[in-house]
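J.: Give me the fold of what follows.
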Amino acid sequence: MLLGDVRRAVRRYRMLDPGDLVVVAVSGGSDSVALLYALRILGREQGLKLHAAHLNHGIRGQEADADEALVRDLAERAGVHLSVERLEGESLLRGAGLEARARRARYEFLHRVATRLGAGKIATGHTRDDQAETVLLRLLRGSGSRGLAGILPLRSDGVVRPLIFASREKVLAFLQTAGLAFREDRTNADLRFLRNRVRHEVLPLLRAIAPRVDERLARLADALRADAGFLDAETDRVLGERGGWQRRVRGEGRELLMDRAFLRMLPEALRRRTILRVLAEMGAPSDRAAAAVAAIEEHLAGDFRDGVRPGGIDLRGGGRIAWESSGLRAGSSRIEVSPFDLPLLLPGETRIPDGSALCLEIVAGSSDAVVFGPKRRNLCTAVFDADAIRGPLRVRSWRAGDRFRPRGFGHRRKVQDLLTEGRIPREVRNGVPLVVMEDEILWVAGIRESEVGAPTQGTARLLILRHVGAESSGTMDDECP
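T.: Down below sits the predicted model:
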């Protein structure tokens, strides 16, 4: 039964704790409707508090409006409060990558709702079928073990997938038994999208050969996720400290030098992970990482008794990995970030040089849940008392001598010390955004907020800041959506 699968997933991955406030993503499709009502039942058993959230992308016209109407009706029948937001669909339709932009918009919306409410968890309706599709898609794209680990049942930013053990067949049976209506998105049948071709063409063929293929692909993802976790921990150990290239891998301004003998000594799996970490640190494009690792492996397998022949590989964006007698030298134009100082738009979005953005908004209402709720945000979000913030705000890079009063410390700290403790590489520290009010630092993004402007139980309006889409600053790790 579906409820048994949900209870098993929640228990195995420790997704939810009694009393949790959970934002439930409800699109109106079968999976999300089943998720809402399954969690409603589980909530009575475990004392969960639910809040539904629906994003109308504005892409499908009347169909999208009908989805929204159904979700409103379902939430009311379930006795669950609902947040709805509507987008102007034209903004998502511009250019390629519609699916990725729509997905990003959904998660940004869900995190905004969670931040406003002080919810520690966001539940989405990904099923075992979705997991099987994802593993196959990533296999087709040549992903490594991390990619083949598939959809994470529990993410570090609080996103959970309680239906991850449930098949779509069980979802439909649950809805039929409960007499629950749902909507079908006609774009799910559009075979121009690769995922739909895997869903409607590839998986049915595989099920005809191996009826339990979905279950086996899910088990594969679980096993590879465990392996990836172990290898990541071993890579951290090899590098000494994540982001701080000590002894064997050391930063030299805009370059990184890797010791050839040391790399050759490592087991292949650990060596590949170490190289990938270095490539990521220097800002190498992810779609070139596999080719770069293969080229480096081929180089390391060579015979160096007669010396090292000059050579190397070029990476898109101006990066290069060169073979030298002392080792492998990796250089990238993206490592060193120039200082910046920009006015912040309030409300609105301000782009900074590394391509990420600071998003600011003011929301009305009591701050009790946001400030004092469990795990009310991730490190990419900061919350202040809007009425305590005076004058224009700016975003700038770190400067020597910067100090501020981190929330919870009770005294002033050097920003440089916090960046060191946060394992931010020296080469990219200029890319870490600091939000300032005159000479007072309010937030070191991804690290700490200031005591200045901290919300209290009497706060009437909240200023919410989010650091979105950073790829090279080093501040946004797995903590960010």
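J.: alpha carbons only for contacts and neighbour counts from here, please
T.: Noted.
J.: how many other residues sit next to residue 33?
T.: Residue 33 is flanked by 25 other residues according to other C-alpha atoms under 10 Å.
J.: so it sits in a strand?
T.: No. Counting by DSSP: H, G, I helix; E, B strand; the rest coil, residue 33 falls outside a strand, being helix.
J.: tell me the contacts of it?
T.: Each residue near residue 33 by C-alpha atoms under 8 Å, 6 or more residues apart in numbering is listed here: 26-27, 74, 180, 182.
J.: can you check residue 463 too?
T.: Going by C-alpha under 8 Å, 6+ apart, residue 463 touches 360-363, 383-386.
J.: can you tell me which of the residues you listed lies nearest to residue 341?
T.: Residue 341 has its nearest neighbour among the contacts of residue 463 in residue 360, at 16.7 Å by C-alpha to C-alpha.
J.: Figure out the helix or strand that the closest one lives in.
T.: strand 357-364 (DSSP states H and E).
J.: ok, now residue 138?
T.: helix 128-140.
J.: quick one: that helix to chain centroid distance?
T.: Helix 128-140 has its average C-alpha position 18 Å from the chain's average C-alpha position, going by C-alpha atoms, centre = their mean, to the nearest Å.
J.: which other helices and strands contact that helix?
T.: Where contact means 3 or more C-alpha pairs under 8 Å, 6 or more residues apart in numbering; DSSP states H and E, helix 128-140 is packed against helix 145-148, helix 194-197, helix 213-239.
J.: Identify all contacting residues around stretch 122-135.
T.: Residues outside stretch 122-135 that contact it (C-alpha under 8 Å, 6+ apart): 22-26, 31-32, 34-35, 110-111, 114, 147-151, 158-168, 195, 198-199, 203, 213-215, 217-218, 221.
J.: let's see it at 6 Å
T.: With contacts defined as C-alpha atoms under 6 Å, 6 or more residues apart in numbering, stretch 122-135 is touched by 22-25, 31-32, 35, 148, 150-151, 158-161, 163-167, 214, 217.
J.: Mind listing what's buried along the helix or strand that contains residue 6?
T.: Taking DSSP H and E as the definition, one finds residue 6 inside helix 2-13. By neighbour count on 16 or more other C-alpha atoms under 10 Å, the buried set for helix 2-13 is 2-3, 5-10.
J.: thinking again about what came up before, out of the contacts of residue 33, give me the one that has the most neighbours.
T.: Counting by other C-alpha under 10 Å, top hit in the contacts of residue 33: residue 26 with 29 neighbours.
J.: Let me know whether that one touches residue 51 as I believe.
T.: No. Using C-alpha atoms under 6 Å, residue 26 makes no contact with residue 51, being 10.0 Å away.
J.: Nearest to residue 105, out of the helices and strands packed on helix 128-140?
T.: The closest of the helices and strands packed on helix 128-140 to residue 105 is helix 194-197. By C-alpha to C-alpha, the value is 19.1 Å.
J.: Give me the contact list for that closest one.
T.: With C-alpha under 6 Å, 6+ apart as the test, helix 194-197 has contacts from residue 191.
J.: Let's compare: structure for the following, please.
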Amino acid sequence: MPESFDHKVESTLQRHGMLEKGDQVVVAISGGPDSVVLLHILHRLRIRWGITLIAAHLNHALRGQDSDEDATFVAEYAASLGLPCVMETADVKRYCKAQGCSIETGARDLRYTFLERVARTYNADKIATGHTADDQAETVLMRVIRGSGPDGLSGIRPVRDGWIIRPLLNVTRKEVTAYQATHKLSARFDATNTEQHMLRNKIRHHLLPLLQDEYNPKIQGALSRLADVMRVESNYLDWELEALTTQHIHPVNRDAVCIDLTSWQTIPVALRRRLIRQAVQGAGGRSTRLTYDHVERAQALFDAGHAGQILHLPDEIALERRKTTVLICRSTSEPYQIEMNIPGTTPIPNSDYYIMTEIVDISDSPKERPPSCVAFDVDVLPSQLLIRSRRPGDRMKPFGMNGTKTLKKLFNEWDIPRLMRDRVPVVTDGVHLLWVAGHRRGNQAPLSEQTRKVLIMQQVGRLASGRTDQ
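T.: Below is the predicted model:
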């Protein structure tokens, strides 16, 4: 006897631990059959499962009056069930133009941002979406066509990020339609789902039916099983990755990490690729933007790159090969110039560190200081000092030297990574470079027998020197 729709949904909820008693669930509803059925069955199950529901609808404003009518329909449907409904409108086209992404990608990004915002506003525990087994099959096929690894072939995960759940993932669109008819549920029709210029629609209306008719009548189930197998194996690789991440990926700054190469060659290739993706995420990039070729070029840099070699990746992420590490960080850093608080603390822009200053009597000035700390005769300096990023042509007269050197040459001598040089704070009196923070002070305002007051500067933060290796 075929398994009932209700039983399939409840089995999915139980198998993946999607709900707990007392959960408040934000239910995404577009007005289409899948989301209408999702809201309806969760409403029917709410007492047995001990959950409360909030409907949430984002008007993408892509279909003019039809989009507005979708919103009206959803509001009325939620009201008929006695449920609150949160609604917003988004300018998807404008967002996509700004982000340089497709309408499908932009709409999805805005939709999930909206749903998560609603969930946080109402202290909800879960977000439910109406993805079905058909959506799963289409997604797996789409990723096969575009090229994907185990993560991509995992398809739509039943539970994502611990709180986004897909209760309909094991029921087909045909079963959804039958449930809709049984319960006499109305739904909106979205004409864009039939537009043939979209890959998903081509797969839905042409490729899947062809595979079903000519090759495997149970292709949908086969693709769902593939996704399930890939998800389990991908989860195992992620588990293995956790220990490797701690051992090999080290934070440098808020958007910079480095990977230790000491035992790189002993790591299986499957995990090396994951480490690279993980490091890109740690530097503020999106691993989903990385193609197979991106990852392979990164591996080549790790395996045989020369010191100082740089590889640029999407999201303005760059890799720099070092002697024993690879630095991964944002390749761009905005120039800055700020006034130093004397005495006080001055945060360095776009950084995890800051500079502390204090003025003390010469008798209270410590004789020995850490490398991140320097002292000046305050009476010789102007009252206002600046902290800024480096500039072309910067020159410095390092303490103890007679001549000057360009900052570029000094950075080379100090072995500062090329990608980090725009981040190194420079303290200046407006004319002279007084201190390259964390590295070396200049010759100006040294302490002497005439010194009465001392200005002490110290760089404090996660990595005071800005170096990733020696």
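J.: on that earlier part again, the strand holding residue 360 of the first structure aligns to what range in the second structure?
T.: Across the second structure, nothing matches strand 357-364 of the first structure (TM-score structural alignment).
J.: could you show me where the helices are in the second structure, in order?
T.: For the second structure, the helices defined by DSSP state H cover 5-15, 33-49, 65-80, 92-99, 103-121, 133-146, 150-153, 173-182, 199-202, 208-214, 219-248, 269-282, 292-304, 407-413.
J.: For my notes, please list those helices in TSV and give distance to residue 345 of the second structure for each entry.
T.: TSV is the format used below for the helices of the second structure (distance: least, C-alpha to C-alpha, whole Å):
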stretch	distance to residue 345 of the second structure
helix 5-15	52
helix 33-49	53
helix 65-80	51
helix 92-99	36
helix 103-121	34
helix 133-146	50
helix 150-153	45
helix 173-182	61
helix 199-202	54
helix 208-214	63
helix 219-248	32
helix 269-282	27
helix 292-304	39
helix 407-413	25
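J.: What separation is there between the residue nearest to the spatial centre of the second structure and residue 459 of the second structure?
T.: When C-alpha atoms, centre = their mean is applied to the second structure, the residue found nearest the centroid is residue 286 (5.1 Å). Going from residue 286 of the second structure to residue 459 of the second structure by C-alpha to C-alpha, to the nearest Å gives 31 Å.
J.: and if you look at residue 428 of the second structure?
T.: Separation of residue 428 of the second structure from residue 459 of the second structure (C-alpha to C-alpha): 15 Å.
J.: Which of the two has more residues huddled nearby?
T.: With neighbours defined as other C-alpha under 10 Å, residue 428 of the second structure and residue 459 compare such that residue 459 has more, 24 against 19.
J.: Spatially, which residue comes closest to that one, not counting chain neighbours?
T.: Leaving aside its sequence neighbours, residue 459 of the second structure sits nearest to residue 355 (C-alpha to C-alpha, 6 or more residues apart in numbering; 4.5 Å).
J.: so who does the one you found touch?
T.: Counting by C-alpha under 6 Å, 6+ apart, residue 355 of the second structure touches 345-346, 458-459.
J.: at 8 Å what do you get?
T.: 345-348, 457-460.
J.: for the buried residues of helix 2-13 of the first structure, which one is nearest residue 466 of the first structure?
T.: Closest to residue 466 of the first structure, out of all of the buried residues of helix 2-13 of the first structure and judged by C-alpha to C-alpha, is residue 10, at 28.7 Å.
J.: picking up where we left off before, just the buried residues of the strand holding residue 360 of the first structure, please?
T.: Neighbour counts over strand 357-364 of the first structure (16+ other C-alpha under 10 Å) mark 357-362 as buried.
J.: What of stretch 242-253 of the first structure?
T.: 242-245, 249-251.
J.: Next: stretch 321-340 of the first structure.
T.: For stretch 321-340 of the first structure, the buried set under the neighbour-count rule, 16+ other C-alpha under 10 Å, comprises 321-324, 327-332, 334-337.
J.: next one: stretch 275-287 of the second structure
T.: Within stretch 275-287 of the second structure, the residues that qualify as buried are 275-287, counting by 16+ other C-alpha under 10 Å.
J.: just stretch 209-225 of the second structure next, same as before
T.: Result for stretch 209-225 of the second structure [16+ other C-alpha under 10 Å]: buried residues 209, 219-221, 223-224.
J.: again with stretch 56-71 of the second structure
T.: Residues of stretch 56-71 of the second structure classed as buried: 56-62, 67, 70-71 (neighbour count, 16+ other C-alpha under 10 Å).
J.: That stretch maps to which residues in the first structure?
T.: Aligned using TM-score structural alignment, stretch 56-71 of the second structure spans residues 53-68 in the first structure.
J.: Span of that stretch from start to end?
T.: 10 Å.
J.: residues in contact with it?
T.: With C-alpha under 8 Å, 6+ apart as the contact definition, stretch 53-68 of the first structure has outside contacts at 23-28, 71, 82-90, 92-93, 102, 106, 109-110, 113, 183.
J.: Now list the buried members of those residues.
T.: When the contacts of stretch 53-68 of the first structure are checked for burial by 16+ other C-alpha under 10 Å, the buried set is 23-28, 71, 82-83, 92, 102, 106, 109-110, 113, 183.
J.: and which of those residues is nearest to residue 431 of the first structure?
T.: Nearest to residue 431 of the first structure among these, counting by C-alpha to C-alpha, is residue 109 at 25.3 Å.
J.: Can you find the partner of residue 8 of the first structure in the second structure?
T.: Residue 8 of the first structure maps onto residue 11 in the second structure, with residues paired by TM-score structural alignment.
J.: Who are the contact partners of its match?
T.: With contact set as C-alpha under 8 Å, 6+ apart, residue 11 of the second structure has no partners.
J.: Please determine how far it is located from residue 155 of the second structure.
T.: Per C-alpha to C-alpha, residue 11 of the second structure is found 19 Å from residue 155 of the second structure.
J.: do residue 285 of the second structure as well
T.: Where residue 155 of the second structure is concerned, residue 285 of the second structure sits at a distance of 21 Å (C-alpha to C-alpha).
J.: Residue 187 of the first structure pairs with which position in the second structure?
T.: Mapped onto the second structure by TM-score structural alignment, residue 187 of the first structure lines up with residue 192.
J.: Could you do residue 291 of the first structure as well?
T.: Match for residue 291 of the first structure (TM-score structural alignment): residue 293.
J.: What is the burial count for that match?
T.: Residue 293 of the second structure: 9 surrounding residues under other C-alpha under 10 Å.
J.: Next: residue 208 of the second structure.
T.: Close neighbours of residue 208 of the second structure, defined as other C-alpha under 10 Å, add up to 20.
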